[in-house]
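A.B. asks: model the following, please.
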Amino acid sequence: MEEYEGRLNPIAEYFNEQVIIDPTIYPTLRSSFRKDFCKWAEANGFDNMKSIGATRFWDLFKKVLKDNGITDLEEVKIDGNYHVKGIGIRP
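C.D. replies: As a prediction, this is how the structure comes out:
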């Protein structure tokens, strides 16, 4: 079922493969998730998703987070840029 959902929503598949949940991780630059997703989408054959806009991506990404039980996402502004606490991107 998870694989099926991933094919319907590539952002859910990206989340399962690339996102780390760790409350101790240093805040991750919010735009890094979209940038990494676009690279991942291209490498995984989701060519129609690699040019998704930042606002649309973040809306869909937050929905995936919520679907995975992450409802208390904390965003902080560091040096003028938004960062997200508690989640990161796998190296």
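
A.B. asks: CA atoms for contacts and neighbours, from now on please.
C.D. replies: OK.

A.B. asks: tell me the contacts of Met75?
C.D. replies: Check again: residue 75 is Glu, not Met. Tyr82, His83, Val84, Lys85 (CA atoms under 8 Å, 6 or more residues apart in numbering).

A.B. asks: correct me if wrong: Lys77 contacts Arg30.
C.D. replies: No - the criterion here is CA atoms under 8 Å, and Lys77 misses it with Arg30 at 9.9 Å.

A.B. asks: please give me the structure for this one as well, since I'd like to look at both together:
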Amino acid sequence: MRKFKYEDHLETLGLCECLIPLIQFEVQQGNKISGYDTQAKWPKEGSHLIYLKQSLHLKNLNFPQHPNVRADVNRDMHFNWHTDAYCTLHHHLIIG
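C.D. replies: Model prediction:
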């Protein structure tokens, strides 16, 4: 059985339009999606979570910006990811 590649199905994941350019950019940079949850209860009920294999490329000059998206380095040692991008309008979250 062939392994499912989320990168080949970006348009069907249901990710909000604010984060679509960001996830497309990350895939173009070689980042891979290791998991996707459309029924997350965190950070808000109904949030979508995308798990990337690598950190977001925040320092890249071409990193996509959107007024609804807050992209940061995560310095909380309780979480096991280094960077995240959160849509403050739709409450979808990409972590890497």
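
A.B. asks: so after superposing, what's the score?
C.D. replies: TM-score for the superposed chains, counting by TM-score structural alignment, normalised by the length of the first structure: 0.31, backed by 38 aligned residues with a CA RMSD of 2.8 Å.

A.B. asks: ok so, going back, identify the contacts common to Lys77 and Arg30 of the first structure.
C.D. replies: What both Lys77 of the first structure and Arg30 touch, as defined by CA under 8 Å, 6+ apart, is the set His83.

A.B. asks: which residue of these two possesses the greater neighbour count?
C.D. replies: Arg30 (20 against 12; other CA atoms under 10 Å).

A.B. asks: who touches the strand or helix carrying Phe61 of the first structure?
C.D. replies: Taking DSSP states H and E as the definition, Phe61 of the first structure sits inside helix 54-67. Helix 54-67 of the first structure is contacted by residues Ile11, Ala12, Phe15, Ser31, Arg34, Thr71 when judged by CA under 8 Å, 6+ apart.

A.B. asks: report how many residues lie close to Ile20 of the second structure.
C.D. replies: Neighbours around Ile20 of the second structure, by other CA under 10 Å: 16.
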